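>>> for reference, the sequence and a predicted model appear below.
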Amino acid sequence: MAKQISQETQNEAMKVAKATQKPSQTKEQTKLIAQGIEKGIAEYKKQQKAKARGRDKQRKQDLKAKSRQETSEIEFIAEAPTSSPKFPWILLAASWVGFLIYALLNGNLNI
């Protein structure tokens, strides 16, 4: 189950190990230090990938929630106008009745 560590990571770990090498340190000790650094880098990368997946998952959940909220708002808005379609017709009828009354009282209408 051990994964291969990339050559770039190995080179980077060896550079760090050599940079911190003490004069009395053997090559084997330096290699062991480099291996420890490699494992640390690999663990760090694994953690960063897990965090990125978590952020991506949260972002997708937020988008879905926002989409559901917008959909429910659109449905609510679409339902509102259907409750009073009679009002414009009542106003139209009232204006015609008012016009007829005005015309009859002034004698302008010949019926």
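Noted; the coordinates are in hand. Quick caveat: nothing in here was measured; it's all calculated off a predicted structure.
>>> only C-alpha atoms from now on, for both contacts and neighbour counts.
Noted.
>>> for the helix ranked longest in the chain, packing partners?
Identified as the longest helix of the chain according to DSSP state H is helix 27-79. Judged by 3 or more C-alpha pairs under 8 Å, 6 or more residues apart in numbering; DSSP states H and E, the packing partners of helix 27-79 are helix 7-19.
>>> which parts of the helix it packs on are buried?
Within helix 7-19, the residues that count as buried by 16 or more other C-alpha atoms under 10 Å are Thr9, Gln10, Glu12, Ala13, Met14, Val16, Ala17, Lys18.
>>> how about stretch 40-60?
Neighbour-count burial for stretch 40-60 flags Ile41, Ala42 (criterion: 16+ other C-alpha under 10 Å).
>>> next one: it to chain centre, how far?
Relative to its chain's centre, stretch 40-60 lies at 17 Å (C-alpha atoms, centre = their mean, to the nearest Å).
>>> what does stretch 55-69 rub up against?
Counting contacts by C-alpha atoms under 8 Å, 6 or more residues apart in numbering, no residue outside stretch 55-69 touches it.
>>> and the comparison structure, right after this:
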Amino acid sequence: MAKSISQETQNEAMKVAKATQKPSQTKEQTKLIALGIEKGIAEYKKQQKAKARGRDKLRKQSLKLKSQQENTEQEENIIAHPSNAKLPWILLVASWVGFLSYALLNGQ
């Protein structure tokens, strides 16, 4: 456990232990208190990391769900408006009919 605790955390724990030290307290007792504080800090950091992972997981799920909904809406829009796909072909045929009728009428 001591290897996973950073030097900064150990120093901070020792400062807190010395700040709350009683006059009759020995150095050994102060070190034991500092170790308890270190463990508390390490546990707190673990909990915060777990909460952050949980929030990140929820955020990713939310983004994934949102993109799936957008894709579904886009597909529904394409299916709902099939007449838009026919419009260019209708205009092309109409322009050719107009061109041919103009060419035939002016050619005679």
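Now that the structure is in, tell me what you want to look at. No experiment lies behind these values; they were computed from the predicted model shown.
>>> quantify their similarity with the TM-score.
Overlay of the two chains. TM-score (TM-score structural alignment, normalised by the length of structure 2): 0.74; 86 aligned residues with a C-alpha RMSD of 1.7 Å.
>>> and the gap between Lys3 of structure 1 and Glu12 of structure 1?
Plainly put, Lys3 of structure 1 is 17 Å away from Glu12 of structure 1 if you go by C-alpha to C-alpha, to the nearest Å.
>>> just to revisit the earlier point, ok, of the buried residues of helix 7-19 of structure 1, which one's closest to Tyr102 of structure 1?
Proximity of those to Tyr102 of structure 1 (C-alpha to C-alpha) peaks at Thr9, which lies at 94.4 Å.
>>> which one in structure 2 is aligned with that closest one?
Aligned by TM-score structural alignment, Thr9 of structure 1 pairs with Thr9 of structure 2.
>>> so that match is in contact with Ile41, correct?
Yes. Using C-alpha atoms under 8 Å, Thr9 of structure 2 is in contact with Ile41, at 7.5 Å.
>>> what residues are up against the residue lying closest to Ile33 of structure 1 once chain neighbours are set aside?
Counting by C-alpha to C-alpha, 6 or more residues apart in numbering, Ala17 is the residue found nearest to Ile33 of structure 1 once chain neighbours are left out, at 6.0 Å. Contacts for Ala17 of structure 1 (C-alpha under 8 Å, 6+ apart) come out as Thr30, Lys31, Ile33, Ala34, Ile37.
>>> try 7 Å this time
Neighbour list for Ala17 of structure 1: Thr30, Ile33, Ala34 [criterion: C-alpha atoms under 7 Å, 6 or more residues apart in numbering].
>>> neighbour-wise, give me the winner out of these.
With neighbours taken as other C-alpha atoms under 10 Å, the top of the contacts of Ala17 of structure 1 is Ala34, carrying 22 neighbours.
>>> for that one, what are its contacts?
Ala34 of structure 1 makes contact with Ala13, Met14, Ala17, according to C-alpha under 7 Å, 6+ apart.
>>> over to Lys15 of structure 2?
Counting by C-alpha under 7 Å, 6+ apart, Lys15 of structure 2 touches no other residue.
>>> one step back: from the buried residues of helix 7-19 of structure 1, which is closest to Ala93 of structure 1?
In terms of C-alpha to C-alpha, no member of the buried residues of helix 7-19 of structure 1 lies closer to Ala93 of structure 1 than Thr9, at 83.8 Å.
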